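S.K.: my questions concern the predicted model and sequence given below.
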Amino acid sequence: MYSLLLAIIYIAFVSLGLPDSLLGAGWPVMQQSLDVPVGFAGIVTMIIASGTVLSSLASERLTRRFGAGLVTAVSVAMTAAALFGFSASGEFWMLCLWAIPYGLGAGAVDAALNNYVALHYAARHMNWLHSFWGVGASISPFIMSYAITSGLGWSGAYLIVGVIQAVLTFALLVSLPLWGKVNTVTAPAADAAGDVDADPDAGETPAGKGSAHVSLATALRIPGVVLILAAFFAYCALESTSILWASTYLVEERAVDPATAAAFGSLFLLGITAGRFLAGFVADRVGDRQLIRGGFVAVGLGALMLALPLDTTIVALAGLVVAGLGSAPIYPAIIHSTPVNFGRRNSQAIIGIQMAAAYAGSTLAPPLFGALSAWAGLWILPLFLLVLVALGLVMSERLNRMVARRAV
């Protein structure tokens, strides 16, 4: 049962990554087909982001009432329906309409699945699962390319991914009896750095169907929650800013050939995917806190390499790869450490808020950097990333000290 459900969850993470790159890959064709300005893509992404934030915040209440398995299945069904709606949209307003259930479904399933894996599976699986999300996100541009070149059009790509999501929905519904039969992982007494496990609910039952609701206000008052939200916001902000602006920085500030810059921009994403796969082999031995600490330090090193005013561009290009590899374990480790840091009872509520902070960072940081770079110049990209690295590292280290004091 453990392995069967884990296999389904792995497939779920691949499938969840599939829709995330479709809009960006297809928008040049979609924009012409729908006869709207290029910038209108931002409207769709903002609607999706708003839905993900709202459903992430509501995920704790939903999961306690209906269980993680049913919430996941229904959420994937919502995204499948939205993708079918996208494929049938002939007007821009229709995309905006279907973006609502898309965002609501994506946020709920993200929070529910992440919390379930944090409670029931080892740290290595959290890293590998997020690596598989990257596989899905990397595949979808090829699906869009195939659909366009084969005559199916951009709508055909959404239809293909919608069918995949519908099949996954059926598999999740069939697997519902398994979700309550996987034992909760018992946190170790100490991680590899010697940090004491301070789970305040170590002997308690995790949040689940029928248990008491933890309100947003209650969760925010738990010591250390604001710190981890700031760290998570900082990480997702630096990741999304790097993905959007790194290639432009290399071209405009370091005179890198556009094709080379685009290739290394994709290597940042591939670095995240490969890094999470590799981190899975050492996650249980190293521990979440060391992975977060080392990840932020590596991203900082990569940003410094980007900034060095050298005659060669090799160091800057290598810095982007280093930053991608460093980014890899931070997100999974923050999520996986939540039950240990804040208790199993509170983990679903806090992970839901963390997802909201993640989406906020991913949505707000790139346009903020765009505004700053228009005023000061693109040269500030490494500095912008270093400020976010410092924020994430300081907040996460303050949380570590708080948890250690609580355990004494």
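M.R.: That came through fine.

S.K.: contacts, neighbours, all on C-alpha from now
M.R.: OK.

S.K.: which strands or helices does the helix or strand encompassing Ser3 pack on?
M.R.: Remark: Ser3 resides in helix 2-17, with elements defined by DSSP states H and E. Applying 3 or more CA pairs under 8 Å, 6 or more residues apart in numbering; DSSP states H and E, one finds that helix 2-17 contacts helix 123-149, helix 153-174.

S.K.: structure two is appended below for comparative analysis:
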Amino acid sequence: MATWFLLIIYLAFISLGIPDSLLGAAWPVMHPEIGASFESAGLLAMIVSAGTIVSSLFSGSVIEKYGTGKVTLFSCILTAGALLGFSFSPSLLWLMLLAIPLGLGGGAVDAGLNNYVATHYKAHHMSWLHCFWGVGATMGPMIMSYFIANHNSWRQGYFQVAMIQFSLVILLLVTLPLWKRVASLNQSKVSEAQSESSLMDIPQSKASWKATPLHIRGVKPTLVAFLFYCGVEATVGLWGASYLVGSKNVSAETAASWISLYYGGITVGRLITGFITLKLNNRVLILLGQLTALAGGLTLLLPLPDVFTLIGFILIGLGLAPIYPGLLHETPERFGKENSAKLMGYQMAVAYTGTTLLPPLFGLIASYSSISLFPAAALLFILFMLFSSEKVNRTLKQKA
């Protein structure tokens, strides 16, 4: 039963990943057809992310009231309906309206499942969980590239992805009773563990709860690291194809395929990271990932042949792979299990803030200057993320 439960969580993360990469892959051919300006993709991404921020902030109370299974099911219904609406949208205004349920559908389930896995499973499960997000994010541009190349239709791409989402809705609906049974089983195990360790845990727990989680040393730079991690991940995903088309003269379908390889790098990297966590701790993997992403950003920035541009995208994807799941899984370890749920919601909200603000900010800058600034922006975000993450490590060493 527990194995099936974990597989359902993985499949739910596929449904989260598929929509995240579609807009950037489709936008080079999408915005002329609907009469939208180039930088409007940033506005749509901002609306989606704003929805996820709101839903993630309220995720704890919503999941507590209705349960993770029902929230996951409802989230998938929202995203499937929104994606279906995207395929028929005649204008930017309709896309803006549909971006609201698309964003709301992702936030609560993302925070809830991340906290559950961080609290109850080992680090390799967190890496594999986000590997399945990468599977969805990789599928998105591949599907879109196929329909642009063979049917000259981004609408068909959105329609087919909506059908995949509705298939996941059916699976979640059929397996809904399983969530309650596994939740009851896990709750009984947690209660036993708490009663066995209560004498040791109570003093530390009381001391931790006296402080607001945001005032715990190391929390604020951690939030900054989340901000710039999601900022660079979303910026590369949203504007990478436009950079390839506008600056490197790559065709729209080829650009979509290359961006799918970027997401493929994240996916494969997280699959491999899941095994590496059995030998190396999260902090080492996070640093190695940041240095790899930095190398990818430098590769994009340097005046090298076009094949190195593809290599740069893949390196950034591989580098980003262990960072997000590693930072999430470290939350209970760094700041205490009693603070984990609340901090997980904060981290999701700040992460989506990075997704909301940084890609549109770059789009605005590019519209007034040039899309060729894309590599410099990606590299700058990676550096900010690296500095913030290392500041957390130094703070934790001082505390120890």
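M.R.: Good, I have the coordinates. Nothing here was measured: the structure is a model prediction, and the numbers come from that model.

S.K.: circling back: pick the most deeply packed of the helices and strands packed on helix 2-17 of the first structure.
M.R.: Mean neighbour count (mean count of other CA atoms under 10 Å) peaks for helix 123-149 among those, with a mean of 22.

S.K.: quick revisit: could you point out which element follows the helix holding Ser3 of the first structure?
M.R.: Following helix 2-17 of the first structure in sequence order, the next helix or strand is helix 22-34 (DSSP H and E).

S.K.: can you list contacts of that following helix?
M.R.: For helix 22-34 of the first structure, contacts defined as CA atoms under 8 Å, 6 or more residues apart in numbering pick out 37-38, 41, 90-92, 140-141, 144-145, 154, 157-158.

S.K.: what's the answer for stretch 37-52 of the second structure, then?
M.R.: Under CA under 8 Å, 6+ apart, the answer for stretch 37-52 of the second structure is 23-24, 27, 31, 95-96, 99-108, 238, 349, 352-353, 355-357, 359-361, 363-364, 367.

S.K.: now intersect these with the helices, please.
M.R.: Of the positions in the contacts of stretch 37-52 of the second structure, 23-24, 27, 31, 95-96, 99-108, 238, 349, 352-353, 355-357, 359-361, 363-364, 367 sit in helices, assigned by DSSP state H.

S.K.: list buried residues within those residues.
M.R.: Of the members of those, the ones counted as buried by neighbours, 16 or more other CA atoms under 10 Å, are 23-24, 27, 31, 95-96, 99-108, 238, 349, 352-353, 355-357, 359-360, 363-364.

S.K.: before we move on, back to that, quick one: which of the helices and strands packed on helix 2-17 of the first structure is nearest Gln290 of the first structure?
M.R.: Nearest to Gln290 of the first structure among these is helix 123-149 (12.2 Å), distances taken as CA to CA.

S.K.: got the angle between the closest one and helix 2-17?
M.R.: Counting by axes from the mean of the first three to the mean of the last three CA atoms, to 10 degrees, helix 123-149 of the first structure lies at 40 degrees to helix 2-17.

S.K.: identify the farthest-apart pair in the contacts of helix 22-34 of the first structure.
M.R.: Farthest apart among the contacts of helix 22-34 of the first structure by CA to CA are Pro37 and Ser140. That separation is 23.4 Å.

S.K.: counterpart of Ser337 of the first structure over in the second structure?
M.R.: Taking TM-score structural alignment, Ser337 of the first structure has Glu330 as its aligned residue in the second structure.

S.K.: which SS class is the alignment partner in the first structure of Lys391 of the second structure?
M.R.: The alignment partner of Lys391 of the second structure in the first structure, by TM-score structural alignment, is Arg398. Here Arg398 of the first structure is recorded as helix under DSSP: H, G, I helix; E, B strand; the rest coil.

S.K.: ok, Asn183 of the first structure next?
M.R.: coil.

S.K.: quick revisit: and which of the contacts of helix 22-34 of the first structure is nearest Ala333 of the first structure?
M.R.: Closest approach to Ala333 of the first structure among these (CA to CA): Ser140, at 25.5 Å.

S.K.: and that closest one, what does it touch?
M.R.: Neighbour list for Ser140 of the first structure: Leu18, Pro19, Asp20, Ser21, Leu22 [criterion: CA under 8 Å, 6+ apart].

S.K.: hmm, try it at 6 Å
M.R.: Leu18, Ser21, Leu22 (CA atoms under 6 Å, 6 or more residues apart in numbering).

S.K.: got it, and Ile34 of the second structure?
M.R.: Neighbour list for Ile34 of the second structure: Ser91 [criterion: CA under 6 Å, 6+ apart].
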